[in-house]
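Chemist: here are the coordinates; sequence isn't available:
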């Protein structure tokens, strides 16, 4: 008996037999709270398919993208057995880490936060990245 898909499984899709790779495709988009983000993602996908320059993704800022990269780097290091200090040296530089006592350094707290944030992304928090930012 086939296993049940997890709750966070990819949305269902339909493969039509006899349709070649060059045939036009369609997208079915639910009209829900995520509609603006879905439309933006579809527009970016369309540009990518056409080989055109993709519009800027407004779901996350440049600063958020930079932090995401650091979180994943820190988490990768930790998963490979690196100490928090070694991760800090790789991300911030040996000199900057050595400038303060490590046990009380704000960089230590930042590295721990990056690892925790990266772990949160890995266990499913990445799904929040696909949501369109709602302005208050």
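Modeler: Nice, I can see it. As the structure is a prediction and not an experimental result, all values here were calculated from the model. Numbers count the residues shown, from 1 in each chain.

Chemist: C-alpha only now, for contacts and for neighbours.
Modeler: Will do.

Chemist: Quick one: end-to-end length of stretch 90-110, please.
Modeler: Start-to-end span of stretch 90-110 (Cα to Cα, to the nearest Å) is 13 Å.

Chemist: what does stretch 91-106 give?
Modeler: First residue to last in stretch 91-106 (Cα to Cα) measures 14 Å.

Chemist: Second structure follows, compare the two:
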């Protein structure tokens, strides 16, 4: 939450609730501070290139579904018309992938994005 009337040169404070997510919040604040002081931020490859690409696909699939596109239409845009047409749609692996992308995109939009901010912990 940003406070009104704060000038850019004024110091800010962060309030961290001391609950089970406190370590994640503190780490996020630390990364923000580091990024503000010495950009670019450290190359924490916690989110790999492959994972970032899948996140983009999930959000694109979700957007397509939110605009009332069918799973097949979404798959044609994401994978190409010729790849979708090459298999029977009902048994296609692309159909299953598209459905998973839409499902996971919905979960991401419905609050799952917060998991990206959480620190990985050893089990």
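Modeler: Structure received. All figures in this text were calculated on a predicted structure; none of them were measured in a lab.

Chemist: so which helix or strand takes in residue 103 of structure 2?
Modeler: Assigned by DSSP states H and E, residue 103 of structure 2 belongs to helix 93-109.

Chemist: which residues in structure 1 does that helix align to?
Modeler: Mapping helix 93-109 of structure 2 onto structure 1 (TM-score structural alignment) gives residues 106-122.

Chemist: mean shift of the matching stretch relative to structure 2?
Modeler: By mean Cα distance after the TM-score superposition for structure 1, the fitted stretch 106-122 of structure 1 averages 0.8 Å away from its aligned residues in structure 2.

Chemist: And that stretch, what's buried?
Modeler: Residues of stretch 106-122 of structure 1 classed as buried: 107-108, 111-112, 114-119, 121 (neighbour count, 16 or more other Cα atoms under 10 Å).

Chemist: Stretch 67-77 of structure 1 too?
Modeler: 68, 70-77.

Chemist: Among these, which are located in strands?
Modeler: For the buried residues of stretch 67-77 of structure 1, not one is inside strands, with DSSP state E as the criterion.

Chemist: For burial, what's the neighbour tally of residue 25 of structure 1?
Modeler: A count of nearby residues for residue 25 of structure 1, using other Cα atoms under 10 Å, gives 7.

Chemist: again but with residue 91 of structure 1, I slipped
Modeler: By other Cα under 10 Å, neighbour count at residue 91 of structure 1 equals 15.

Chemist: how close does it get to residue 55 of structure 1?
Modeler: Relative to residue 55 of structure 1, and taking Cα to Cα, residue 91 of structure 1 is found at 30 Å.

Chemist: re earlier: identify, from the buried residues of stretch 106-122 of structure 1, the entry nearest to residue 81 of structure 1.
Modeler: When these are compared for distance to residue 81 of structure 1 (Cα to Cα), residue 115 wins out at 12.2 Å.
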